[in-house]
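Asks: I need the structure of the sequence given here:
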Amino acid sequence: MQGKVYLVGAGPGDPGLITVKGLECIQKADVLIKDYLASPILSAYTPKHTEIIYVGKKAGDHCFTQDQINALIVKKAKEGLTVVRLKGGDPFVFGRGGEEAEELIKAEIPFEIVPGVTSAIAVPAYAGIPLTHRKYTSTLAIVTGHENPTKKESNIDWKALATGIGTIVFLMGVKNLTRIAQQLMHYGKRPDTPVAVIRWGTTPKQVTVTGTLETIAKRVANAGLKAPAIIVVGDVVELRESLKWYENRPLMGKTIVVTRARQQASELVNRLAELGAECLECPTIKVVPPKDTRPLEAAIKRISTYDWLVFTSVNGVNFFFEHLFAMGRDVRALHHIKTAVVGPVTEQRLFDFGIKSDIMPESYRAESVIKAFAGQDINGEKILLPRAKKARSVLPVELTKMGAVVDDVTAYENQAVTDNAAGFLTRLKEGSINLVTFTSSSTVNNFHALLPADALETLMKDVVIASIGPITADTARDLGFKVDIMAEPYTIPGLCEAIRQYYQK
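Replies: Below is the predicted model:
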């Protein structure tokens, strides 16, 4: 069988700028051949069986030559595989996608081009620079700042650029910035023409340095800016002062570690990223079914004997209903049962299954659930409590004191995860982590286990700790962490708002 190749533009760095079609291609790839500038987050959308091959294309550090990449694409396609060649920006804008397409034509391999959002347009927009503006210019040029080194002479018409174009965007030109500025001034561009150099555009690491053709090279050198970066030349750069938006976000430049289980981290990661943070996912736990499911299955078999179902987490809801459905039952089996939940997220997840909770406490922890039960006569009533294997005892103990008969059943387990420990510890030692979030006592315990006992104080000295609630905060303090931020209310939105307020102060 002959395979097919999709040359896909990944966009400039922000994974949210991938096109719908580009994402669809990634989701069906057998092989993903990706560049340095393609967001690593996009790889997570591939099927489980996908082979992911990193081919570099980093300035000054190509682990594959272009000829080797071409041969690799052809080889994989001839094996009958669906190949996605994922390239930063747009494959046909200084991306050498044309060369790769020519090789596919020679090999008679079917292919499609999926355009991407080019950094030449997206990066200035994220820096608050419109490339065209009725009051400034109606002309735009996109130019390589790094021509083919085998050329005997440049084919860039510097005079036309300097005198005939209002806005000029140079890609891959930081190393040649001094020469670019000199050429433009030599051919007639005003020395005081505004210039912006934007590094890691559209990502949380975005940094912008502005100046003029006369001053920009020195300013960029003083700031230590290196590739990847783009250069914008033109009067439109003046608009940045009033239009910059991306770099004004409250968490811009902050690196935040998310220790939550990967399958539950998306809401926290997305909210923090919207506030400008670079999120480093380092899940310390994963949620798995219990090793012994018989107690939960036995409870479901006698579900008609219970008066109450109490859920203390979304996980408890998910695993309970998963087993309920697997055993051939549905929500009709719960028609007689009253329900209680620990908080609004758990309440919403329960409602997703068509059940409205009878009790939801004012604050979201076990003690508040008990307080909410104070108005209920539960003496002699049977309560099913499907929850984590190692959970706090306060809820079943206090409900029993109120006269209830409580079945505390394991619905799921939290297992420690150490997959990303090495990379995370390296970032801690470098001092490049600003904040760590804890969303449960389990995340605290497992995070603590990752740290060398004799280096905890040193590694965490300048790291801010944010906790979702008082129980988690107490666990952190007991293990030697200094808790700087606590959510109010004890929810993911509350945690993000508390972090925002901390940095704005």
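Asks: use CA for all of it now, contacts and neighbours both
Replies: Will do.
Asks: what does the longest strand along the chain rub up against?
Replies: Of all the elements of type strand in the chain, the one with the most residues (DSSP state E) is strand 405-416. Defining contact as CA atoms under 8 Å, 6 or more residues apart in numbering, one finds that strand 405-416 is touched by 284-290, 293, 295-296, 299, 315-316, 319-320, 380-390, 396, 399-400, 442, 446.
Asks: quick one: which of those residues sit in helices?
Replies: Counting by DSSP state H, the part of the contacts of strand 405-416 found in helices is 295, 296, 299, 315, 316, 319, 320, 396, 399, 400, 442, 446.
Asks: Distance of the fourth one relative to residue 100?
Replies: As judged by CA to CA, to the nearest Å, residue 315 and residue 100 stand 47 Å apart.
Asks: What of residue 290?
Replies: Separation of residue 290 from residue 100 (CA to CA) stands at 49 Å.
Asks: Please generate a structure for the following sequence too, so the two can be compared:
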Amino acid sequence: ALACAAYACIPLSHGDNGSSISFLTGHEDVTKESLRTDFAKFADTGGTLCIYMGMSKIEEIVTSLLQGGMPLDKPAAIVSNGTLPIQRHLRCNLGDIVQMSQTSDLVAPAIIFVGNAVGLSFRKSWFEDRPLFGRRIVVTRSTSQNSKMKSKLEELGAEVLELPLIEILPTEDRTLVAEAFAGIATYEWVIFTSANGAREFMRLFFLAYEDIRSFGPMRIACVGEATAAILRAYNLEVELIPKVSTAENLAQELVAT
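Replies: Sure thing, here's the model as predicted:
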């Protein structure tokens, strides 16, 4: 309840609007037809009620609170799937919460909050206000490269699914490598379109040759700074990096040279 309230920017206590917090269960044994908790007794506590698992019994809970003397205009809120990328919430008065919960897309698991402090909540939730909140994004990069992108997307609010469709397998066949690198020094340009390609190229290069000078006079073009950094680590000068890091822009700028 505390985390759900924090992620929806709902205060649970305030010096002037409720200094106590009660945690209640709104759904007990499925075989019970009615609630065992007497919610009417909590209607005049003056604090905030945090009601777990109450969506299926929300009408009965509200009726009990009203019968206990709680006013219709008492601030209330519901947080569904709290702290998850699919979190949703609504704020309203106690008298409207049953109807609004039925017409909204809020589903269990959810927590119901009732109390004066709830009325002090911010209208915007820092968690739900992130630019990619509510988006589900599939990352198809290799597992070894997923973590940084996944973290950045999650920080922006996205739900990230990892589905690696690329697997890079090394070769240790020196004969095959030597054939691939035969005549390498006769080319004018060597073009790297990915960091993976640059990294594996240099590994294979040193399987075929022992001296970096065997690289020859070729000019080097890279699709972006991350790829270029791998070549610079070998003290190789990168002469062309497109302003926009795409293969299309790299090709256009190569043609223009």
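Asks: Quick TM-score on the pair, please.
Replies: The TM-score (TM-score structural alignment, normalised by the length of structure 2) is 0.74; 249 aligned residues with a CA RMSD of 3.9 Å.
Asks: quick one: the longest strand of structure 1 aligns where in structure 2?
Replies: Mapping strand 405-416 of structure 1 onto structure 2 (TM-score structural alignment) gives no aligned residues.
Asks: quick revisit: neighbour-wise, which of residue 290 and residue 100 of structure 1 wins?
Replies: In terms of neighbours (other CA atoms under 10 Å), residue 100 is the more surrounded of residue 290 of structure 1 and residue 100; the figures are 20 against 17.
Asks: isn't that one right up against residue 72?
Replies: No. Under the criterion of CA atoms under 8 Å, residue 100 of structure 1 lies out of contact with residue 72, with a separation of 10.5 Å.
Asks: Buried among the contacts of strand 405-416 of structure 1? Make that a ChimeraX selection.
Replies: Selecting just the buried residues from these in ChimeraX takes one command, with 16 or more other CA atoms under 10 Å as the test:
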select :284,285,286,287,289,290,295,296,299,315,316,319,320,381,382,383,384,385,386,387,388,389,396,399,400,442,446
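Asks: ok now do the residue positioned nearest the centre of structure 2, which residues does it touch?
Replies: The geometric centre of structure 2, computed from its C-alpha atoms, lies nearest to residue 154 (CA atoms, centre = their mean), at 2.3 Å. For residue 154 of structure 2, the contacting residues are residue 160, taking CA under 8 Å, 6+ apart as the criterion.
Asks: Kindly provide the distance from the aligned residue in structure 2 for residue 298 of structure 1 to residue 220 of structure 2.
Replies: When structure 2 is aligned by TM-score structural alignment, residue 298 of structure 1 is paired with residue 178. Using CA to CA, one obtains 20 Å as the distance from residue 178 of structure 2 to residue 220 of structure 2.
Asks: just residue 146 of structure 2 next, same as before
Replies: 27 Å.
Asks: between the two, which one's more packed in?
Replies: The residue with the greater number of neighbours, taking residue 146 of structure 2 and residue 220 and applying other CA under 10 Å, is residue 220; the counts read 18 against 15.
Asks: Helix, strand, or coil at that one?
Replies: In the three-state summary, residue 220 of structure 2 is assigned as strand, counting by DSSP: H, G, I helix; E, B strand; the rest coil.
Asks: My read is that it contacts residue 193, right?
Replies: No. No contact is recorded between residue 220 of structure 2 and residue 193 when judged using CA under 8 Å, the distance being 11.1 Å.
Asks: all strands for structure 2, in order.
Replies: Per DSSP E, structure 2 has strands spanning 21-25, 48-52, 75-80, 88-93, 110-114, 136-139, 159-162, 189-192, 219-222. These are given in chain order.
Asks: Report the aligned residue range of structure 1 for the first one.
Replies: Spelled out, that is strand 21-25 of structure 2. When structure 1 is aligned by TM-score structural alignment, the counterpart of strand 21-25 of structure 2 is residues 140-144.
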